[in-house]
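> Just the structure for this:
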Amino acid sequence: MDHFDMNSNISKATALLTMESLNLPPLGVYPAFVLGTAVYCFILFCNSMLVITIALHGSLHKPMHLLLFNLPINDMVGASAFFPQFIASILAQRRSISYPACVVQGMLIHLYGVGSLLILTVMAYDRYVAICSPLRYNAIMTNGNLVKIIAAMWLADFLVIGALFALLTRFDICRTLIVDMYCNNPTLMKLICEDTYINNYYGLFLTVLTQGGSLLVITYTYVQILLTCLLNKQSDAKSKAIQTCATHLVVFLFLEFNAFFTIIAHRLNSVSPYLRKSFGVSVLIFPPLLNPLIYGLKTKEIREKIKFFNKQVSHF
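Predicted coordinates:
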């Protein structure tokens, strides 16, 4: 099939795009469908449980937990942008998607990616204030300030991604092949035959701003936290703080590295497409899958409330 025509533009409203084949053998279609459905349902269940637990228990309405409340919501957005279309294409054995649906999928996936970085950065700042300035924590992380922080975080996410896709959708397309497992800004850019230098500059600026900015903030806060912990003579407080921060740092670095590699791989033809697609998909599977387990099971207060909630449900 010819996916490229330099001489004619394609109607974006009616264009049917083709994603790269999954190359599943006939016997592998239904096992892949069942596995994909099971993983998606597990992600929705675990993240919903975390959201419900924090929402229903007033004792968890503290800054740390209210910031954490945003993470499972964001993870469900990312998973829901990818899994339903992916699972449907496995079952139908047809890797096609309309251009408008592709743009929506790409926008949701980018909102999820930037949202994850912003949420983890704000959570790191919360831990920094709690550990490094415990006497000022209640004065800094007031309910009013918390609302402003969360609102600013989501507003920034929607503004930067909205601008990214506003720049993208102003162009006509002349290709119909999506060279990835899902739609995103780099793959949609490859459908365009016109000069997209403004988009490229903005994309690089956004990458530096979100990933570089998050890395700088988290590096600074965690260096300060580590120094404070080393000076703290209370071994219990020290070990608890280091354990909490280490877990948070592993989650952040996994997301940061995978997302950065995926973005850069689209700009370097020498990178294996299989490696690029593997890293890209892992960003949408593992954080939504593991975050509720890491933050739900490793946070004592949340773990106890989940156990209590399950006991109450089992009585009905």
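
> CA only for contacts and neighbour counts going forward, please
OK.

> gap between Thr169 and Val77?
22 Å (Cα to Cα, to the nearest Å).

> Ok, His248 next?
Relative to Val77, His248 is positioned 20 Å away (Cα to Cα).

> What of Ala259?
For Ala259 relative to Val77 (Cα to Cα), the value is 16 Å.

> Ok, Met141 next?
In this view, Met141 and Val77 are 27 Å apart by Cα to Cα.

> Which of Ala259 and Val77 has more residues huddled nearby?
Each of Ala259 and Val77 has its neighbours counted (other Cα atoms under 10 Å); Ala259 has more, 22 against 18.

> by contact count, what packs against the helix or strand hosting that one?
Counting by DSSP states H and E, the element that carries Ala259 is helix 235-265. If you count contacts as 3 or more Cα pairs under 8 Å, 6 or more residues apart in numbering; DSSP states H and E, helix 235-265 packs onto helix 99-132, helix 213-231, helix 273-297.

> For Met189, which of those is the nearest?
The closest of the helices and strands packed on helix 235-265 to Met189 is helix 99-132. By Cα to Cα, the value is 10.8 Å.

> Now the closest one: buried residues?
By 16 or more other Cα atoms under 10 Å, the buried positions in helix 99-132 come out as 99-100, 102-103, 105-132.

> want to put them side by side, so please do this one too:
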Amino acid sequence: MDLFNSALGRNITFVRPSHFIIRGFIGISNVKYYYVFLFFIFILSVLGNVFVMLLLLLDHNLHTPKYIAVFSLAVSDLLNSCALVPKLLDIFLFNHNLISYSDCLTFLFFCYMSLSMEALNLVALAYDRLIAIVSPLHYHIRVTNKVMSGLIAFFWTFVLLVLLTATGLLTRLSFCDSVVIKSYFCDHGQLYKLGCNDTSPNRIIALFLIIVILWLPLAFILASYIRIGIALLKISTMKERVKAFKTCTAHLSLVAIYFVPILTTFTMSSAIDPNIRIINLSLTSVVPPLLNPIIYVLQTQEIKDSVRKLVKVKIQNVITVKIVK
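Purely as a prediction, here's the structure:
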């Protein structure tokens, strides 16, 4: 303990608070209606992602590399909704702004886990589309169920280790001044800035997370679509180009929904009102899990065919039961 305290500085006593206070919005009336709105989004997103997961598990025709990544995306979306929204409702709708030290770190870990996996699942889907369009003859060799499962497992393991490190580094901080978190959840950046000892390791891991979880995935996705665009230009007829591009529309929609608002917030954080920042980040956290299953059901032909088949079988079963009776 002496060595640890010396790392904090000679005049600082290590302080680990029993609770933090999550401040949330400032000066906005009737804000509870916003959290009721989030609650309805939460219910719909849970139902939508559970539906997609069950559909992918039940239809063996969808047991392909692409839908392994889609399944992982649905899992991360479900984790995101369940980790974030119920706690938000408890904090702000029922005025339980106090959150214990350990609960705060747990809250942070699972929120960042799901948000990070959202980006990396989009990378896996970009890789699938890249090989499918650029090297279609090698697709079944380079993108197999085993390869995609290994890639997804690597992403989950990588995020788990990085976030355990980021969360562990927070435990070395001394909170001797304020315990008020200026956000709507236990935000990593807002939390380590409350530390009154050396926060440079926390800043480094935060920068690492932004680069590896946001900018590198986005750079890979953009580079993939530049390569896809070049490949599409080489296709002889416009009809074939459009047909090939349609296989990418669902993925491109998800990329835009996830990256545009979150990068806008982070790159313009100093110019954005704190309340607007909270709204932007909270919607970025809850809207993609709602829209992802809808987009894949509406824009992906295999999913639509699977839904039709499921409905057809259900109707046939109902008719058979009625005839037997």
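
> now the helices and strands packed on helix 235-265 of structure 1 in CSV, with distance to Gly203 of structure 1?
Output for these, formatted as CSV (distance: least, Cα to Cα, whole Å):
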stretch, distance to Gly203 of structure 1
helix 99-132, 11
helix 213-231, 15
helix 273-297, 17
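
> closest to Ile264 of structure 1 out of the ones you listed?
That would be helix 273-297 among these, by Cα to Cα, at 9.1 Å.

> Residues contacting that closest one, please?
Residues outside helix 273-297 of structure 1 that contact it (Cα atoms under 8 Å, 6 or more residues apart in numbering): 39, 42-43, 46-47, 50, 72, 75-76, 78-79, 82, 180-181, 247, 251, 255, 258-259, 261-262, 265-266, 302-303.

> repeat for stretch 128-146 of structure 2
The contact list for stretch 128-146 of structure 2, computed with Cα under 8 Å, 6+ apart, reads 63-66, 68, 224-225, 227-228, 231-232, 244, 247-248.

> That stretch maps to which residues in structure 1?
Mapping stretch 128-146 of structure 2 onto structure 1 (TM-score structural alignment) gives residues 126-144.

> now do the same end-to-end measure for the matching stretch.
End-to-end span of stretch 126-144 of structure 1 (Cα to Cα): 15 Å.

> do the same with stretch 126-146 of structure 2
One end of stretch 126-146 of structure 2 sits 17 Å from the other (Cα to Cα).

> same check, this time on stretch 48-63 of structure 1
Counting by Cα to Cα, you get 19 Å between the two ends of stretch 48-63 of structure 1.

> cool, stretch 191-208 of structure 2 as well?
Distance between the two ends of stretch 191-208 of structure 2: 17 Å, counting by Cα to Cα.

> In structure 1, point out the residues matching it.
The aligned range for stretch 191-208 of structure 2 in structure 1 is 188-205, by TM-score structural alignment.

> Please point out which parts of the matching stretch sit buried.
For stretch 188-205 of structure 1, the buried set under the neighbour-count rule, 16+ other Cα under 10 Å, comprises 188-193, 199, 203.

> Give the helix, strand or coil label for Ile21 of structure 2.
strand (DSSP: H, G, I helix; E, B strand; the rest coil).

> no wait, Ile99 of structure 2
Secondary structure state of Ile99 of structure 2, per three-state DSSP, is strand.

> measure it to Pro17 of structure 2 for me?
10 Å.

> same deal with Ile279 of structure 2?
According to Cα to Cα, Ile279 of structure 2 and Pro17 of structure 2 sit 28 Å apart.

> Need the counterpart of Pro273 of structure 1 in structure 2.
Structural alignment (TM-score structural alignment) places Pro273 of structure 1 against Pro274 in structure 2.

> Ala55 of structure 1 now?
Applying TM-score structural alignment, one finds that Ala55 of structure 1 aligns to Leu57 in structure 2.

> show me what contacts that match?
Under the criterion of Cα under 8 Å, 6+ apart, the neighbours of Leu57 of structure 2 are His63.

> rewinding a little: okay, Ile99 and Pro17 of structure 2: which has more neighbours?
Legend: neighbour count by other Cα under 10 Å for Ile99 of structure 2 and Pro17, higher for Ile99 (19 against 14).

> which ones are touching the more buried one?
By Cα under 8 Å, 6+ apart, the residues touching Ile99 of structure 2 are 19-22.

> Please list which of those residues are preserved in structure 1.
Listed in the original numbering, the contacts of Ile99 of structure 2 still in contact in structure 1 are 20-22 (both residues aligned by TM-score structural alignment, their matches' Cα atoms under 8 Å).

> looking at these, which has the most residues close by?
Ile22 (23 neighbours).

> Give me the helices and strands touching the helix or strand encompassing Ile323 of structure 2, please.
In this assignment (DSSP H and E), Ile323 of structure 2 forms part of helix 301-324. Using 3+ Cα pairs under 8 Å, 6+ apart, the elements in contact with helix 301-324 of structure 2 are helix 274-299.

> Now check structure 1 for the residue matching Ile262 of structure 2.
In structure 1, Ile262 of structure 2 lands on Ala259 (TM-score structural alignment).

> Relative to Gly280 of structure 1, how far out is that match?
Per Cα to Cα, Ala259 of structure 1 is found 7 Å from Gly280 of structure 1.

> related to what we said a few turns ago, show me the contact partners of the helix holding Ile323 of structure 2.
Identification of contacts with helix 301-324 of structure 2 by Cα under 8 Å, 6+ apart yields 55, 59, 62, 296-298.
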